[in-house]
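Sequence first, then the predicted structure, then my questions.
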Amino acid sequence: MIKLQPHPDAENITVNCAVVTVSDTRNPETDKSGKLIQDLLLSAHHLIVDYQIIKDEPDQIQAYIESISKNQNLEVIIFNGGTGIAPRDTTYDAIEKLLEKTLPGFGEIFRFLSYQEIGSRAIASRAVAGTYQNKIIFSLPGSSNAVRLGMDEIILPEIVHLVKQMQNQ
């Protein structure tokens, strides 16, 4: 399969991001996926303006989104965790209810790429992306392999382009 590269952005900008791990068990020392997201963003010359670990409770997830979205300097929120179908996996449900516009291609491409790595188990991923209050929100599964896949193959190649699209409103 030929991997197509997006057209380069005219100018490289630094994107201000928040990183959120949704977990009932992780803490800053055990949050490998949250650290990986931060490391990949920093390596791409973006900034981390907030980092949180939130319990997998829809009210807490939504309250965080509503609160952090008031930060005028913030452009992107990247969640990891809680995207499966287990009873405690509520990240998708909480985020999806707030999204003003969805980016269905994100979840579709993520699952396609996951399928190539893990086979049919990719159907259980409810990765989602969209916009809320002029912020771009991405939600990835919590595994480090899934985070690396989503960041390397989709988010990092498109983050500047999507932020520029939001600024043209």
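Everything's here; your move. No experiment lies behind these values; they were computed from the predicted model shown. Residues are numbered from 1 along each chain as shown.

C-alpha only now, for contacts and for neighbours.
Fine.

middle-most residue in the protein, spatially?
residue 138 (2.7 Å; Cα atoms, centre = their mean).

which residue ranges form the strands in this protein?
Assigned by DSSP state E, the chain shows strands spanning 16-22, 47-54, 76-80, 101-102, 128-132, 135-140.

Mind listing residues that contact the third one?
Put plainly, it is strand 76-80. The set of residues external to strand 76-80 that reach it, using Cα atoms under 8 Å, 6 or more residues apart in numbering, is 15-22, 33-34, 135-142, 147, 163.

next, the one to line up against it:
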Amino acid sequence: MSGIDEAKAFVPVRVAVLTVSDTRTPEEDRSGQTLVDRIEGAGHVVADRRIVPDERPTIAEQLRAWCADPEIDVVISTGGTGLTGRDVTVDAHRDVYEKEIEAFATVFTIVSMQKIGTSAVQSRATGGVARGTYLFALPGSPGACKDAWDEILVHQFDYRHRPCNFVEIFPRLDEHRRRK
């Protein structure tokens, strides 16, 4: 049964928030702020926050920099997951992933279908792992960020969540790098 094991202590994770947009400023970044509020509200730490333009190399460069930073456990981006020509965030994420978390896109679609119906097919939300860091690309709407956090990520980033969660396998994400 899914739920919280109250016998376990909460373990905060350090999350970087990346808004991908050609037009947003920090004051207008409602999606990024939605994520920050939820991350902090859940007891986690916002380790960094940036806005970058919809440029695949720039996005990938920022993701790689955060993956190399031992002070960042998770990167969540918002924006650029759609179907238009400027929507390159998913492609940049996949340039960085060592492993993709395919089920994240499926579960996100299920959650989205309950909120926006068949319009959910227009999102290419994705998740993956690189250099022991979790990466997630979410749509650029506050509602989508709220849904992804409230329905999926808040549970998976709670060490107490059962039957399993992302936090408990952190030490094993990069075990292939330690093998000889």
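Arrived safely, thanks for sending. Fair warning: this is a prediction, and the values are worked out from it, not measured in the lab.

Who are the contact partners of the residue nearest to the centre of structure 1?
76, 77, 78, 79, 127, 128, 129, 130.

which one in structure 2 is aligned with it?
Taking TM-score structural alignment, the alignment pairs residue 138 of structure 1 with residue 136 from structure 2.

Quick check: residue 37 of structure 1 touching residue 151?
Yes - in this structure residue 37 of structure 1 lies within contact range of residue 151 using Cα atoms under 8 Å: 7.3 Å.

Compare these two and say which one has the larger neighbour count.
Legend: neighbour count by other Cα atoms under 10 Å for residue 37 of structure 1 and residue 151, higher for residue 37 (25 against 22).

The residue nearest to residue 35 of structure 2 when sequence neighbours are not counted: neighbouring residues, count only.
Excluding its sequence neighbours, the residue lying closest to residue 35 of structure 2 (Cα to Cα, 6 or more residues apart in numbering) is residue 145, at 6.4 Å. Neighbour count of residue 145 of structure 2, defined by other Cα under 10 Å: 26.

and if you look at residue 89 of structure 1?
20.

rewinding a little: closest one of the contacts of residue 138 of structure 1 to residue 52 of structure 1?
residue 79 (9.5 Å; Cα to Cα).

Would you point out the most distant pair within the contacts of residue 138 of structure 1?
76 and 127 (15.5 Å).

ok, now how distant is residue 84 of structure 2 from residue 30 of structure 2?
When distance is defined by Cα to Cα, to the nearest Å, residue 84 of structure 2 is 21 Å away from residue 30 of structure 2.

who's more crowded, these two?
residue 30 (18 against 9).

Please name the residues that touch the closest residue to that one other than its chain neighbours.
If the residues on either side of it in the chain are set aside, residue 30 of structure 2 comes closest to residue 142, at 6.2 Å by Cα to Cα, 6+ apart. Contacts of residue 142 of structure 2 were listed using Cα under 8 Å, 6+ apart, and they are 30, 31, 32, 34.

Now which residue in structure 1 aligns to the first one?
So the one you mean is residue 30 of structure 2. Per TM-score structural alignment, residue 30 of structure 2 is aligned with residue 32.

Now do the same for residue 114 of structure 2: its match in structure 1.
Match for residue 114 of structure 2 (TM-score structural alignment): residue 116.

so how far is residue 168 of structure 1 from that match?
Where residue 168 of structure 1 is concerned, residue 116 of structure 1 sits at a distance of 35 Å (Cα to Cα).

likewise residue 72 of structure 1?
Separation of residue 72 of structure 1 from residue 168 of structure 1 (Cα to Cα) stands at 15 Å.

Which of those two has more residues huddled nearby?
Comparing residue 72 of structure 1 with residue 168 by other Cα under 10 Å, the one with more neighbours is residue 72, at 11 against 6.

Tell me the residue in structure 2 aligned with that one.
By TM-score structural alignment, residue 72 of structure 1 lines up with residue 70.

now do residue 11 of structure 1
In structure 2, residue 11 of structure 1 lands on residue 9 (TM-score structural alignment).
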